[in-house]
Structure formats: C-alpha cells, structure tokens
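1. sequence isn't available, so here's the structure alone:
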C-alpha cells in the first residue's frame, strides 16, 4: 500500500513553534514543512485578529533534503490566537490546519492555536500516571469497624456488576496497603500515583463525600495520607487526589446543616427547587453545589485555606487534583460558571503549589472547556480511549460507553480521523498534557475489550507513544478483566499468582521504559504516515530524534515509506513488526497483530 504522508505538516511541537509561553503582543515564528515534490508554489499564514482574518506571506526558510521549510510570524494579539496555512498550488488553493490538508474551505474550529496561558507543569509531559481505587488495591491488615452502609467482601470475591450493593461492596483496601506496595509501582516504571477520592462517604467509591476536612478513617485517616505522600515523594514520585466540586454526598456536613437550617450559610451552597434540592443527574444522594454562592468559594476552591488549597500543603502535599464531573461543575439550567470555577481552582494551585497539575473529567467533547486558562488537561476519553477501543475491539461484543448500542469495529482511518479532530480542537499545549487511557475505574478493562495479550500490547504501545500523558488503571498491567466500570474494580491479585499475567506486566514495563528512553515520545510532534484498515503509523519527532511507530490489529499488506525518513539503518526499539531499509525506501512488513517502534537516523 502507499504511505499516507501529508503534503505539508505543522503542529505545536518544538520543530514548528518555539518553546515557551508567549505574551500578548509577541510575534511568534511558526514553521511548516512542505515536501519538495508538492505542487505548492507559495505558503501564506492566515490568522484571526479580533475576529477578523488576516493573511500574510510565509518565506522560504531553508531546503532540507527533499523538504522545503517555510516560516511566518503570528502576532499573539488575543489570548488564544488561531492560525492556519494557505498553500497556493496549480488547480486550486489548499488549507493546512490541525486536522490536515484540505482542498476545500474549512471552519476555524480546526485551526492551530497559540495561547498566552501557561501549560501544564513540565513534569506532566514526562509522567506516567497510575490510577488506584483505594478500596481494591491492597489491605494493610489493620482492623477497622465495618460501617453500617457497607456489605463486606472477601479480597478474592468477584466485584458485583450491577444492583443496589454495587457501591456498598467493601473490600477494605487502605492507604497503608498502597504504601506497602510502592515497590510494584517503581518496578512498573510509573511515577505519579493518582488516588480516587479519599474523603469519607457512604460508598466504596467515595464520590459522595460526607466531609472534605478529613481522610476516611476506613483508609487510615489523615495520618495515613501524610505517610503515603511522604513515602511517594521519598521515591521521587508524585501523588494526586480526586475531588468532586460538582456535588457532595447527602450525608455531607454542609448539606446536613443546609437541610436543618435553610437560612444558614451552607444552605446557599446548594441548588434548590420548590420541591427540594437538585441532585446530580437526579440522584438524591448527591446534592449539587451552587457556585454562584459567595461563601462557597473560600470554603471549597479559593485560596490556601480552601479544600483545594489545604490538601496541597504539607503534610499531605498533593501534587495536583483530578476534578470529577468537571463538565457539569457550575452548570445548571441558565447557570454556566464552569470556566470561572476552573480558573479559580487553577489560581489556587498557582498560589499554593505552582507546580501542581489540574486535570478535568469529561466523557465527551471537552474542547470548549480546554482553552488553557482553567483545566491543564482532560481525561482524554473521546480523543484517545474511544477511537482506540473502536479500532481494536471485535464488533458487537460490548456496549459502547455511554451509548445504548454495541461497540463497532472501525478501520484505522476512522480512528486516525477521530484522534486528529479532537486534538485539533485544543491548543497543542493541552494535547501534550492530556491523560490518555485504555480504561479507568468507570470503564470495562482493556483485556476484556480486546480479548488477547497481543492486542493488549498493540493498545499499550499506542498509549505509551501517543502525545499526552499515559494513565494506567491499577490491574491492567497484570491482565485484570472486567465487563463494566463496576465489574472492572477488581482487587489486585497479590496472593493469587494464577491471576497475574507476568507476560502482560513485562509488556507494560517494557513500553513504559521505552517511553522514558525517548525524548521524542515524550515531547515530539505527531505526523501520521499510515492509516490502513488494519494498521496505523506515525512519527514522533524532536530536533534531535525521530521515532516511527507502526501498530497493526491484524495481518495487512505492509507499506513502503520514503527512504528520506532515515539516513541509516533504523534502530529497533520494540515489537515484532519487521522493518528494512532498501534503496527505494523503508519497507514495513504486514505482520499483525503486532507493533513496531524504531528510532530513525
């Protein structure tokens, strides 16, 4: 088959845009690469200034082998400045935006973006995140009373799939148990521990907090979190918390005061109707917060003494927050305060712990909320997880997350188009920090979805080589299974060696190490070179490194890439897909399922 190399290419990485955050009024040189054989005779840059388009010529900067490099200056006149390239060619002009090259007019939604807003902290781009659901990771052995709401479970019991006891099934994992198994995290190679909520509630997931002032005694209390944080930081790792700013539990101390005294300050914290209070998505157990209340901000999100600020300070010293239901926070009927809430939380992080990370949870299109001044990044379900699932999953075997239909099996071109479209809707600085996942505590397990260790390897290779921050849900690395989010909240099989897939662990460990060994895989741009039904491929490139990634879900026809991509013999880094350098190009063999990763000279 023929390689899918674009006629021209640009992204927000260092090869095309200078590193750093511009200020208003700066003129930023942006570069675009055009193959020498392209019909493009001239290149212009189109910007949007105060809502009005402007077009200026780009100049030829250099000719490099079989490529021409053009450069143009973009004035950062607005906090978020959009731009794209106009390619003048015989037969009609073309546009180059973040979705690719088009021989038709396109809307501004897919334009590249420069933003004056600071990106995620630098450590986030080098990180690999490990998500732990505390009740299911490890028990320390400490004896604690079982609360009245809980249904005790033995560690080896299978999690419930559905029913009223799903949220009440308690296994007894705690923070000391996590601390006792930090060696596992180090051995795997991850360096950020992300905990789902540690506040007390009336469920095993704890998204129904009864207070934000203390750690759940079932997890060991405040001292256990301080100890875990110290142990994590002593290993050179980081720790992040999880909080719901959209709602509390019905048993929260604020809500109990609000219900007892509708004239209280706490009563203003919640949304009320003539018939009572607003529950998140109609759930009476989760009363929804009203962020228009002046007194709520200082208590929850504003300043060092707020809930957000206090847990960032010693002795807990969290390195950031993942915000649950971020898409609905501050939104209800005619109220839309989400962006204001995100900016205020970000301001608290900047004031209290400038190097802290702020990640939102959206299950759908988050682009309108990711302009760069609020959430640093999002859990990238739509831009990564869902397209990967639909490419690798056999058709019709599992429901599509959030939809009343079966999950389809789509070709590689569909996956690539989806990834490009969602990535194009946010600044590159956001794309580079998005949390990419193969699953989480809210989804089926990747092993269950794809069905084989070989396809798990393909999925993990995409996870560890695609732009953004990889996130691994605890248990995936040992082959855990689960058909739904609840069923997937399995316990770690510390004492069940038969349930530990050591080959899968070795795959995860090798691919995490591969990511760490390559600056291009952590900081490079992204050029798609291949989008076959059963195979996809892309280049990750920095000024000093070029890495080729090819992933195949099944046997395919293979491809020949231009010889100019490599000036010498490629260095094989991982995988079984064969690559050879011949006089007419790089020959990629049609082996599959499998993956190949090479460093090109």
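-> Great, that's in hand. Because the structure is a prediction, the values reported are computed rather than measured.
2. contacts and neighbour counts: CA atoms only from here.
-> OK.
3. name the element residue 61 belongs to?
-> strand 59-64 (DSSP states H and E).
4. so what does that strand touch, helix or strand wise?
-> In terms of contacts (3 or more Cα pairs under 8 Å, 6 or more residues apart in numbering; DSSP states H and E), strand 59-64 is packed against strand 67-75.
5. tell me the helix or strand right after the strand it packs on.
-> Taking DSSP H and E, what comes next after strand 67-75 is strand 80-88.
6. what angle do that next one and strand 67-75 make?
-> Here strand 80-88 runs at an angle of 140 degrees relative to strand 67-75 (axes from the mean of the first three to the mean of the last three Cα atoms, to 10 degrees).
7. flag every buried residue along the strand holding residue 61.
-> Within strand 59-64, the residues that count as buried by 16 or more other Cα atoms under 10 Å are residue 60.
8. just how off-centre is it within its chain?
-> Relative to the mean C-alpha coordinate of its chain, strand 59-64 is positioned 35 Å out (Cα atoms, centre = their mean, to the nearest Å).
9. same question, stretch 533-546
-> For stretch 533-546, the distance to the chain centre is 19 Å (Cα atoms, centre = their mean).
10. ditto for stretch 423-435
-> 9 Å.
11. angle of the strand holding residue 61 against strand 67-75?
-> Using the same axes, to 10 degrees: strand 59-64 against strand 67-75 is 150 degrees.
12. quick one: contacts of strand 59-64?
-> Residues outside strand 59-64 that contact it (Cα atoms under 8 Å, 6 or more residues apart in numbering) are 43, 68, 69, 70, 71, 72.
13. what's the closest non-adjacent residue to the first one?
-> Leaving aside its sequence neighbours, residue 43 sits nearest to residue 87 (Cα to Cα, 6 or more residues apart in numbering; 4.9 Å).
14. state the distance from that neighbour to residue 33.
-> Distance of residue 87 to residue 33, computed by Cα to Cα, to the nearest Å: 11 Å.
15. next one for the comparison:
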C-alpha cells in the first residue's frame, strides 16, 4: 500500500524553521500534501497557556509531486504543542505526529516545539556500543586478581547460567575487565561505534554490579580507577565518548550508605525503612534498597552539585550517564519526584561538562518523562524494539519476551507502521533524535535468537541504523551471538573462536554505521513513510542535504515501483524524474523505468538503501 499520497509534517529541518526556538519566537512550519488531494485550507492549532488558538497556512510552492503549505507557530510556552486542521469540501481531518485522523483525537500525539536546550550533537550523531564488562574481554592482569568470596569463578568459554532460581546466575564471574575492553577498541571501531557505554563499574557483590557497594571507586576486579582512566583516555584519543551507568533508584544492600543507615547513621532517612525494620526495594529484591530523593542530604551526596557522585565521575572523565531504572527513580506510591531528579541530574551533568549526555532507561511509555529539561532521551524499547521484534520475530523462536507475560506476537508491516507512528507522535521529534534504537541489551533476548537467522537480523540492523534514533549495539550482536533472555544474552565474546563469528553480519553493521555517518538524513532527517504491506516497509529519511530511501523486506516479494519525483526532488539536490536515479548504497541495485524507481524483487529477507 502506497503511503505517499498522505499529508505529511514532522520536526525535521524540511518542515520546521528552527529546532531551537526561544520563548516568544514565531516558528515557520510546513505541510506537504499530494497534488491529487483536494485540501482547500490548512490551519495550525496550537495553545496559549492551554487555550487553543488557530493560525492559517498558505500555499508557498506547487509542483507535479507536492503542494507545500506554510504557516507560523507562536512559541508561547516552553513546551509548545501544535497540530494541523485540514479542510476539504465535506471533511475536516487532523494531521498529528501519529498521522492523519478523520475524527477528533487527544493532544497526546501533537507535534511539539521546545525552548529547552537540546542534547549534545555527539549524542544524536553517534553509534553506541554497550559492553557488559564481565563478559566482554579479559586482560592479562585479570589472571592475577583473587576471586572474591561471593563469586563463582568460570573459564571464559563456560556456559552462562540464567535460571532465576540458581544463584550462579548473578554470581558467575568470568573475569572480564576494563583493560580487556581497552585492548579491543579496534573491534569497536570496526563495528563503527564511537560511544562506549558500559554497564556499572562500581564494586558490588554480583557480576552485573547494579547492586553497588560504593560509588566512590571503580571495582578493583575491573582494574580500579586506573583502568577506567586508561579506557576513557584511549576512547577520547579516538574522538569517542564514554558513558557510565548509574543506579539513581537504588543501591546495593552492602552499600556503605545503606550499612550506615541500618546502624541508625545519618543516612537512615535516605532509604524507606518501615517500623518492622524492612525497607522498600526495587521490585521486591532485598539486595536493592530504594533511595528517597526527597532528602536534601542524599541529593547533595548523589545527584546535586559539584560534590555529588554525578559530578565526580564527569570530572573524572566520563561524558555522560545512562540512568538505570530512570522510570522508577523518585517514584513510590503517591510520591512522584521523577521530573525533579531528572532535572537535577541533567543540571549537575551539564554544569560539569557543557556537552554532557543523560539517557534514561525506560522499557515502556517514556513520553511523560521526556519533555522538559530532564533526560535527553531514553532507551526506546517501546517505540523501536517492540515494533521491530514483532515484525521480524521467527515463529519458532526460543526467545523469551521482555516486559510481557506472553510470547512475542508477529505483526504485519502496516501494523508496525501504525505502531511506530503513534510512538513517534507521542515521544516527539526532539526526544527521538537522542533516544536509543535497541535490538537487544543485557536485559533482553538477543536479536539473532528473536529473528532466527542472519538474514533477518541484518534487516533488523538496517532498521536500527535507518529509523530515527541512535543505534545502540549490544556487544556481540554484530557477530551473531544468541541468548533467549537477558541473563542468557550475557555470554562471553568468543575472541579465540573467530570461526563462530557471522562475518557477513559484522560487515553489515560496519557498512550501516559508515552510511549513517555519511548521510545527514540518517542522523537528523525526518521520516516519511512510502509503502507498507505484510512483508515490506519503505520509508524516506528527508533532509535539505539529501534524502535517503530505505526498503526492508522480511520475506520474498515482487519488485516495488515508486514514483521517483516524490522521493528525490530538486530541493534535495539529488535527482529529478529524468535522471538515472539515486545510487544504491546498500543491497540490491534499483533502476529507473518510466519515471519510476524500481526496487528489484527479492527471494528472501532483504534490506536496501538508496541516496
């Protein structure tokens, strides 16, 4: 089904005059309609202090492929919502961030402008590589470190235990360390990443280290502060960034703050103790006592000001934070301090480093937490991972669902487009640019296990790099590592078994990263859907520097014919309808036939990119 005849607007530079408006500005916005669409009027509906106001649009350009309408939005509040009213002779439709509706819909999907400062450019232009330190690589020094009493030591190629009733799941220690990661930065470069994100590095009595015993030093098992310095320095020398992982929601039950709190120390008010001596935790896990961010002394020690944990490690050399359980931080029952915590962490981070990045973990609807001056973006499971999983999941997968009590459903391309449209409308263009496109992480099944084949995974990777958002690659995905669930996905990298690597998939990741770096549209462009059916998706990433056409297939399909003039126009400085067509940058080559761009038939899953 062709989608090119639908009215379109998004937050990208082709449609919005500025991405960083000031309060009181008038911002020009544009709508594209098809020449065959009998739209007679378009009105902008926005609000002033929550009261609706309407502003007219006029036609500013007309050609054989599009009619362009333009109007102005007055930015009267820091978060400015707007939508478009399209009047035809007998109908009134609403154009929102979730698409076109022929009935009245809530404001939840409105487009938005924000006067808050955007995140740093490197945070939206880069590629993130996630490392679980214990399983990535061992340095020579790892052999010399004693095994702590809590740990169960394992040889590097031993199978991981992932049974929640078996304590070895969190006690197995394989000995990966930070110098091991530094030794393999050339591999990270091969993948095409330039942002290194590690899960927590603070001392803890587990292999995942989300139950920190202190925030004052790096775990000696990982090489201590000196090894962290070597990793950060080596990454910065390459022009890369390094992100830490901070648990603002909780500490470990062996944390020095909590131990003093249990001994009636001044930190007692930093946690939620009950009269019987029990305490609030993360999801019922006694090893993860929950923090009370209403306490000024806790904020001063942890998140607020130059002496806080947040500030200390940025001064140490980190470029930003990924915030664990960001969605639950500051929330307990009737208390909701989440926005305050987010604003405080961001303000502290950007005070220490102008271009600091703060990303919040969120595995469902992050839209209520993202607007404003808190998290720059989120780990976009709901708006990216779930739709892509559901389109590409193998019917026979052993992968366990993440965040759902039932198996991963299989959905059509049309359903996936509808889902992504609604999530993009809800999250907004600004937040999407800094949010992470995740195919899997240390908390979920591996994408190879979900899709069941290298060919399908390569389609998933294509979408990860081509849809709006920042690709986050979980170390090992690029070589086809498997895992049925989070703990099973934390398998060690098989450095000494290169014959087990999926080299074709590794090459695909590297090529995608290079293309994303080359084409501004893939990093900052808008998203206009071109075609969707059961097994095929096609969309444009649009930007004044040039458009990119993306075609993804999950199964064999016939050739796809698309009107060339509606894809690549003179305004994009690429081609016109009489040209030979765009260059195919990845996948099977397209051709031009009678002013149509012809995507060749496929005998199986396929991904192609044309610019």
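-> Yep, it's here. Please read these numbers as outputs of a predicted model, since none were measured by experiment.
16. how about residue 257 of structure 2, what's its partner in structure 1?
-> Applying TM-score structural alignment, one finds that residue 257 of structure 2 aligns to residue 254 in structure 1.
17. thinking again about what came up before, most neighbours of all the contacts of strand 59-64 of structure 1, which one?
-> residue 43 (26 neighbours; other Cα atoms under 10 Å).
18. could you confirm that one falls within a strand?
-> Yes. Assigned with DSSP: H, G, I helix; E, B strand; the rest coil, residue 43 of structure 1 falls within a strand.
19. show the contacting residues for the alignment partner in structure 2 of it.
-> In structure 2, the residue matched to residue 43 of structure 1 (TM-score structural alignment) is residue 42. Residues counted as contacts of residue 42 of structure 2 (Cα under 8 Å, 6+ apart) are 56, 57, 58, 69, 84, 85, 86, 87.
20. and these, which are buried?
-> 56, 57, 69, 84, 85, 86, 87.
21. and the match of residue 257 of structure 2, how far from residue 265 of structure 1?
-> Taking Cα to Cα, one finds residue 254 of structure 1 at 9 Å from residue 265 of structure 1.
22. neighbour count: those two, which is higher?
-> residue 254 (21 against 15).
23. any idea which helix or strand carries that one?
-> Assigned by DSSP H and E, residue 254 of structure 1 belongs to helix 253-260.
24. tell me how far that helix lies from the chain's centre.
-> Worked out by Cα atoms, centre = their mean, helix 253-260 of structure 1 lies 35 Å from the chain centre.
25. compared with structure 2, how much does that helix deviate?
-> With mean Cα distance after the TM-score superposition for structure 1, helix 253-260 of structure 1 departs from structure 2 by a mean of 0.3 Å once superposed.
26. got the contact list for that helix?
-> Here helix 253-260 of structure 1 has contacts from 210, 211, 248, 249, 250, 264, 265, 266, 267, 268, 270, 287, using Cα under 8 Å, 6+ apart.
27. now rank those by neighbours and give me the top one.
-> Result: residue 248 is most packed of these (other Cα under 10 Å), 28 neighbours.
28. if I look at that residue, how far off is residue 240 of structure 1?
-> Residue 248 of structure 1 is 20 Å from residue 240 of structure 1, by Cα to Cα.
29. swap in residue 401 of structure 1?
-> Counting by Cα to Cα, the gap from residue 401 of structure 1 to residue 240 of structure 1 is 26 Å.
30. cool, residue 554 of structure 1 as well?
-> 38 Å.
31. starting at the chain centroid, how far to stretch 457-471 of structure 1?
-> 10 Å.
32. first to last residue in that stretch, what's the distance?
-> 15 Å.
33. for stretch 17-33 of structure 2, same thing?
-> 18 Å.
34. for that stretch, buried residues please.
-> Neighbour-count burial for stretch 17-33 of structure 2, counted by 16+ other Cα under 10 Å, picks out 17-19, 21-23, 26-27, 29-33.
35. in helices, which of these appear?
-> Of the positions in the buried residues of stretch 17-33 of structure 2, not one sits in helices, assigned by DSSP state H.
36. okay, those residues in a markdown table with distance to residue 463 of structure 2 next?
-> Listed next are these as a markdown table, based on distance: Cα to Cα, whole Å:
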| residue | distance to residue 463 of structure 2 |
| --- | --- |
| 17 | 27 |
| 18 | 27 |
| 19 | 24 |
| 21 | 30 |
| 22 | 34 |
| 23 | 36 |
| 26 | 35 |
| 27 | 31 |
| 29 | 28 |
| 30 | 27 |
| 31 | 26 |
| 32 | 25 |
| 33 | 26 |
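37. just the closest of these to residue 542 of structure 2, please.
-> Checking the buried residues of stretch 17-33 of structure 2 against residue 542 of structure 2 with Cα to Cα, the nearest one is residue 32 at 12.3 Å.
38. quick one, what contacts the residue nearest to the closest one when sequence neighbours are not counted?
-> Once flanking residues are discounted, residue 32 of structure 2 sits nearest to residue 68: 4.8 Å by Cα to Cα, 6+ apart. Going by Cα under 8 Å, 6+ apart, residue 68 of structure 2 touches 30, 31, 32, 33, 59, 60, 61, 62.
39. distance from stretch 238-257 of structure 1 to the middle of the chain?
-> 23 Å.
40. residue nearest the centroid of structure 1?
-> Central residue of structure 1 (Cα atoms, centre = their mean): residue 435, 1.4 Å from the mean position.
41. is that residue in contact with residue 466, as I believe?
-> No. Residue 435 of structure 1 sits out of contact with residue 466 when judged by Cα atoms under 8 Å, with a separation of 10.6 Å.
42. that older thread, can you pull the contacts of the residue nearest to the centre of structure 1?
-> So residue 435 of structure 1 contacts 359, 377, 378, 379, 380, 468, 469, 470, 471 (Cα under 8 Å, 6+ apart).
43. can you give me the helices for the stretch 51-200 of structure 2?
-> For the stretch 51-200 of structure 2, helices defined by DSSP state H, counting those that start in this stretch occupy the ranges 121-125, 133-136, 168-171, 178-183, 185-191.
44. pick the most deeply packed of the ones you listed.
-> Burial of the helices of the stretch 51-200 of structure 2 is given as mean neighbour count (mean count of other Cα atoms under 10 Å); helix 133-136 ranks first at a mean of 26.
45. much appreciated, bye for now.
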